[in-house]
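Asker: pasting the structure only:
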């Protein structure tokens, strides 16, 4: 038996990277999965690979109408909705004083408003299904500061606030809400060169690996499948008495600095 047998879960930003690994693992564990993204070709290809227990829906998380459509797809395909993983997010590098307002608001629209709209869109369906789970993807930067990612850090702090409030407000409906706080994870977000066919992605990956060998006590960058396993834990009965909590998954980075 799988840990998610009989459950229907919507995962945003699931066409690639961390969300893709979550979708794969959740299907392996018995769930029916609705893959939401704006990367249509990649999303459709993933669904074709995963088979009848997966559906793709175009979902711009900053658009309320897209959320309504995604929930409708889940109900039409599988009859209900039991869970949500708010995975979609974007990152922009800039100092605060050099960040244009349009850039700041773009990050807010996806990371913060997207999370808010997701909670709002699914809460009623989860309650109707007898309860469920919401897993919000925050960040290492939600619990500390980091230069050059001010807009991202601000939105991820906001995701923790939304998580705690939603956990309080939805508990009596049997809905648990928690947040994951990944550190550096080996995806295109951490290494944009992976998306550029003209870039030296392998060389950049080696440079990033060398950096995190110095910064992270466990001596390496994280893998998206490791975050997927945390998402699974927070979406299944193994975490049945946990709600309103942030879970840092960062290889020990937040623990401090070693001078040895």
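Answerer: Ah, there it is. What you see is a predicted model, and the numbers here were worked out from it, not measured in a lab.

Asker: can we go C-alpha only for contacts and neighbour counts from here?
Answerer: OK.

Asker: Hmm, residue 5 and residue 28 touching each other?
Answerer: No: applying C-alpha atoms under 8 Å, one finds residue 28 not in contact with residue 5, separated by 9.5 Å.

Asker: Which of the three states applies to residue 248?
Answerer: Look at residue 248: counting by DSSP: H, G, I helix; E, B strand; the rest coil, its state is strand.

Asker: put this beside the first:
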């Protein structure tokens, strides 16, 4: 098994892509620690309550993993939120929340985990990007900004930590059938008045493959990117988007 005796932290592992990835990692032998604000009964994962927008909580959670395991082999910084809206439609509070979770949440995880991996001289890190790490979308000012920032953070961190045998990559899903999507569709419905079924039809039709992805399809790639099978890949932004960004 690819992750036999490996210790892996997954943020936002209680639902969606994080949940599916954590279960797959566990099934392949990993000891998975799920950092989330919502408890999950996912088989094989150990839950640590953690709001990633708080550096103190992130640091405490990471230290508890170190105390239990003595090492961290891999990190999937997956936790994030979405918000539809132009700049005028985005409240200051919403922008602050997006940045605090999507950007600072990942920065805090890196800040807490990288010293451990640097001392080990090994580690694999995967950050959660988006098709919006490559392209812009309408009514997505705050979310698109956050995912563009993560793309650049991936590259600079990969360069800085390559000498320590730490790989840093970014998975960039397109539209995926998760609770996050459901909330986003409801939000766009409230802003635009377009029905949720029409919104889903538009989202599916925008993909060359003519459907949105399922969490299992993203998790499959996430596990590969976290594994030693891609030992020469670092600093990569990897799309898994049904062809959306190749148009």
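Answerer: All right, it came through fine. The structure presented is a predicted model; accordingly, all values stated were derived computationally and were not measured.

Asker: Could you pull up the contacting residues of residue 96 of the second structure?
Answerer: Under the criterion of C-alpha atoms under 8 Å, 6 or more residues apart in numbering, residue 96 of the second structure has no contact partners.

Asker: which residue in the first structure lines up with it?
Answerer: Taking TM-score structural alignment, the alignment pairs residue 96 of the second structure with residue 105 from the first structure.

Asker: and the residue mapped onto residue 86 of the second structure from the first structure, how many neighbours?
Answerer: The alignment partner of residue 86 of the second structure in the first structure, by TM-score structural alignment, is residue 95. Applying other C-alpha atoms under 10 Å, we find 13 residues neighbouring residue 95 of the first structure.

Asker: so what's residue 95 of the first structure up against?
Answerer: 147, 148, 149, 150.

Asker: The first one -> the second structure?
Answerer: Using TM-score structural alignment to pair residues, one finds that residue 147 of the first structure aligns to residue 138 in the second structure.

Asker: the longest helix in the second structure is where?
Answerer: helix 141-161 (DSSP state H).

Asker: mean deviation of that one from the first structure?
Answerer: For helix 141-161 of the second structure, the mean deviation from the first structure after alignment is 0.5 Å (mean C-alpha distance after the TM-score superposition for the first structure).

Asker: Okay, buried residues for that helix please.
Answerer: Residues 141-148, 150-151, 153-155, 157-158, 161 are the ones in helix 141-161 of the second structure that count as buried (16 or more other C-alpha atoms under 10 Å).

Asker: quick check, nearest of these to residue 237 of the second structure?
Answerer: residue 151 (6.9 Å; C-alpha to C-alpha).

Asker: right, and the closest one touches residue 129 too?
Answerer: Yes: the pair residue 151 of the second structure / residue 129 is scored as a contact, 6.6 Å apart, by C-alpha under 8 Å.

Asker: which residues are common contacts for those two?
Answerer: With C-alpha under 8 Å, 6+ apart, residue 151 of the second structure and residue 129 have common neighbours 170, 237.

Asker: All the helices of the first structure, residue numbers only.
Answerer: Going by DSSP H, the first structure shows helices at 17-28, 40-50, 64-78, 101-107, 114-128, 150-170, 201-215, 224-235.

Asker: which bit of the second structure covers the fifth one?
Answerer: Mapped onto the second structure with TM-score structural alignment as the criterion, helix 114-128 of the first structure occupies residues 105-119.

Asker: Mean deviation, the matching stretch versus the first structure?
Answerer: Relative to the first structure, stretch 105-119 of the second structure is 1.1 Å off (mean C-alpha distance after the TM-score superposition for the first structure).

Asker: contacts for the lengthiest strand in the second structure?
Answerer: The longest strand of the second structure (DSSP state E) is strand 166-173. With C-alpha under 8 Å, 6+ apart as the test, strand 166-173 of the second structure has contacts from 117-118, 121-133, 151, 154-155, 157-158, 161, 218, 222, 225, 231, 233-241.

Asker: Against residue 118 of the second structure, how distant is the equivalent of residue 235 of the first structure over in the second structure?
Answerer: Using TM-score structural alignment as the criterion, residue 235 of the first structure maps onto residue 226 of the second structure. In this view, residue 226 of the second structure and residue 118 of the second structure are 17 Å apart by C-alpha to C-alpha, to the nearest Å.

Asker: the more surrounded of these two?
Answerer: Neighbours were counted for residue 226 of the second structure and for residue 118 using other C-alpha under 10 Å; residue 226 has more, 25 against 16.

Asker: And the residue nearest to the more buried one when sequence neighbours are not counted, how close does it get to residue 97 of the second structure?
Answerer: For residue 226 of the second structure, ignoring the flanking residues on the chain, the nearest one in space by C-alpha to C-alpha, 6 or more residues apart in numbering is residue 124 at 5.6 Å. Separation of residue 124 of the second structure from residue 97 of the second structure (C-alpha to C-alpha): 27 Å.

Asker: okay, those two: which has more neighbours?
Answerer: Between residue 124 of the second structure and residue 97, counting by other C-alpha under 10 Å, residue 124 is the more crowded of the two (23 against 19).
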